[in-house]
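Q: Please find the sequence and the predicted model below.
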Amino acid sequence: MSMREQTYFILAALLDEPRHGYAIIQKVDELSQGSVKLAAGTLYAAIDRLHAKGYVHHVREEVVNGRARRYYGLTPDGRAAVRAEAERMVAAARVVTEHARIARADRRGFGAAVTA
């Protein structure tokens, strides 16, 4: 089963270090090259879902300018899930790239037979 794009990039944003919500939003934007935009409500709903699945855990909390800032990190299951999804996407891409390579070779072979 494939993972939603937003979920994939949220987990990917946490691969290298724990992050707080706004930092996750920024990292998702960077990693997706701007193609995935997260609103705060969407992010926190996803974090709750990922926490319930055991993919994300609360690492620490600090107070900045009178507001609590909660940091989230990946669990081993979360790390495994994002890696499995990356491998699934690589395999899916390989189907297309291999198909394109074979199709090009077939066209070259077909063209040679017709002109010979």
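A: Received, thanks.
Q: From now on I want contacts and neighbour counts done on CA atoms only, so please keep to that.
A: Will do.
Q: Apart from its chain neighbours, what residue comes closest to the most centrally placed residue in the chain?
A: Within the chain, the residue whose C-alpha comes closest to the C-alpha centroid is Y8; the distance, by Cα atoms, centre = their mean, is 2.7 Å. What sits nearest to Y8 in space, not counting adjacent residues and going by Cα to Cα, 6 or more residues apart in numbering, is V82, at 6.3 Å.
Q: Alongside the first one, take a look at this:
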Amino acid sequence: MPIEDQLPMTESAFYILLSLLTPRHGYGIIQHVETITAHRIVLGAGTVYGTLKKFQKAQLIDLVDQTTDRKVYQVTETGRQLLLAERNRLNELITNAEVLDHGTQTD
């Protein structure tokens, strides 16, 4: 599936994928997202594990380690490209919204 077809990302999906720039297990993802969002986003286990399954199927993440009670995932190059595409999309939103600071809009 082309990256463009996966945009826009939900905020939770973006943060889950962003968390996997460093190898992490599910609970580690939950903790990391809470930390980097100053507890604004608290992910549930169902959200995390459902998203991980979807990401793995789309080859956005790889399983990099597994024990009897933990699976550790990391973003793939395709996943990294998706993060960059979403960042670019968000930057465009910000740039276009800066008209609010200036009070004018150019056509």
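A: Here it is on my side, so go on. Just so it is clear, the model here is predicted, and its values are computed rather than measured.
Q: before we move on, back to that, name the element the residue nearest to the centre of structure 1 belongs to?
A: With the criterion set as DSSP states H and E, the secondary-structure element containing Y8 of structure 1 is helix 5-13.
Q: Give the other helices and strands that that helix contacts.
A: Under the contact criterion of 3 or more Cα pairs under 8 Å, 6 or more residues apart in numbering; DSSP states H and E, the helices and strands touching helix 5-13 of structure 1 comprise helix 21-31, helix 76-115.
Q: re earlier: who are the contact partners of the residue nearest to Y8 of structure 1?
A: Residues counted as contacts of V82 of structure 1 (Cα atoms under 8 Å, 6 or more residues apart in numbering) are Y8, L11, A12.
Q: picking that back up, how near is the residue nearest to the centre of structure 1 to V90 of structure 1?
A: Note on Y8 of structure 1: its distance to V90 of structure 1, by Cα to Cα, to the nearest Å, is 14 Å.
Q: just E5 of structure 1 next, same as before
A: From E5 of structure 1 across to V90 of structure 1, the span is 14 Å (Cα to Cα).
Q: Could you do F9 of structure 1 as well?
A: 15 Å.
Q: These two: which has the busier surroundings?
A: For F9 of structure 1 and V90, the more surrounded residue by other Cα atoms under 10 Å is F9, and the numbers stand at 22 against 11.
Q: tally of neighbours for the residue nearest to the more buried one when sequence neighbours are not counted?
A: Using Cα to Cα, 6+ apart and skipping the chain neighbours, the partner closest in space to F9 of structure 1 is V28 (5.5 Å). Here the neighbour count serves as a burial measure; for V28 of structure 1 (other Cα under 10 Å) it reads 25.
Q: what's the answer for L63 of structure 2, then?
A: 16.
Q: what's the answer for A38 of structure 2, then?
A: When neighbours are counted by other Cα under 10 Å, A38 of structure 2 registers 10.
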